[in-house]
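Chemist: any chance you can model this:
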Amino acid sequence: MIWKIKTFDQLTGEEVYKLLKLRSEVFVVEQNCIYLDPDGKDKYSYHLYLEDEGEIVACTRLLNKGVAYRQASIGRVIVKKDYRGKGISREMLLKAINFIEETMKETEIKIQAQAYLFDFYGSLGFKAISEEYLEDGIPHIDMLYKS
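Modeler: Now for the predicted structure:
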């Protein structure tokens, strides 16, 4: 398995297709959440993903400050169902945080976390900065990481 990180312009058409397919499989089909995934922010993001024999099995996007929030942010965090429970999401988030701190030179990261993942993100240093609210019918909470 190989981790890759690319800007939108560095992604091939095939990679974009695979990323959007995985995001639709999880967010739209599995979580039964009807929303427009291609929101215009992908082209201003870094895309961190894990490939296993040519298949993208985990991904997230890292947004520059000012794209979604005044801080840098991490969004669209996904691990394919068959790959969950193996520590991939923790490894991916640690890589994302490190990239944002070291390459993007940012010290704050804001996320819009699904509420059931509150403890997971808390274990990585994120703190709640909002009350729980519904986004697309799913409970969320805004969280902030400061290095």
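Chemist: contacts and neighbour counts: CA atoms only from here.
Modeler: OK.
Chemist: where along this structure do the helices fall?
Modeler: Listed in chain order, the helices found in the chain under DSSP state H are 13-23, 88-102, 118-123.
Chemist: I have a second one here; can you model it like the first so I can compare?
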Amino acid sequence: MTVRATAVPFDRLDPHAVYAVARLRQQVFVVEQECPYPDLDGRDVEDGTRHVLLLDDTSGSALLGYARVLDDGDVWRIGRVLLDVPARGQGLADVVMRTALSVCRGRDVVLDAQSPLARWYATFGFVVDGPEFVEDGIPHVPMRLSV
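Modeler: As a prediction, the model looks like this:
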């Protein structure tokens, strides 16, 4: 498998990529994790948002993974981090995170980690930055990477 990661603004995504992103986010967060929530929150199209796409070039650029980087003014916010089921267990989530972090320059980076994944985010330098909370029935912890 030959993978390629890229981070682009919404207006550089072609319609097929937008569809693939929406489908994969729905599959993982709404269906697999059983969390019906308003995924289309208006933030995808903001000027400062970057969409991290992990693509499998050996299968016609199929979307394997994704993350969203938001410009929250004084911090960057990473969210919607996911891998398609066949891509899991191969270290590819690290590629997604490294690509997301590569566009987060000059400011702290924050995210809300599903609690079981906090140790994985810590491998990138994130530290827990507040009490655990439950969102959509799933325990999360706020985390921060300080510059």
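Chemist: quick one: TM-score?
Modeler: Once superposed, the chains reach a TM-score of 0.90 (TM-score structural alignment, normalised by the length of structure 1), with 140 aligned residues with a Cα RMSD of 1.1 Å.
Chemist: tell me which of the helices of structure 1 sits most buried.
Modeler: The highest mean neighbour count among the helices of structure 1 belongs to helix 88-102 (a mean of 17), with neighbours defined as mean count of other Cα atoms under 10 Å.
Chemist: nearest residue to the aligned partner of Ile74 of structure 1 in structure 2 other than its sequence neighbours?
Modeler: Applying TM-score structural alignment, one finds that Ile74 of structure 1 aligns to Ile78 in structure 2. Nearest residue to Ile78 of structure 2 in three dimensions, chain neighbours excluded: Val69, at 4.6 Å (Cα to Cα, 6 or more residues apart in numbering).
Chemist: translate the one you found into the numbering of structure 1.
Modeler: Residue pairing (TM-score structural alignment): Val69 of structure 2 is matched to Leu62 of structure 1.
Chemist: touching, its match and Lys43? I think so.
Modeler: No. The criterion here is Cα atoms under 8 Å, and Leu62 of structure 1 misses it with Lys43 at 10.8 Å.
Chemist: looking at those two, which is more packed in?
Modeler: Between Leu62 of structure 1 and Lys43, counted using other Cα atoms under 10 Å, Leu62 has the larger neighbour count: 26 against 14.
Chemist: residues in contact with Thr6 of structure 2?
Modeler: By Cα atoms under 8 Å, 6 or more residues apart in numbering, Thr6 of structure 2 lies in contact with 51-54, 99.
Chemist: likewise Leu55 of structure 2?
Modeler: Contacts of Leu55 of structure 2 were listed using Cα under 8 Å, 6+ apart, and they are 3-5, 61-65.
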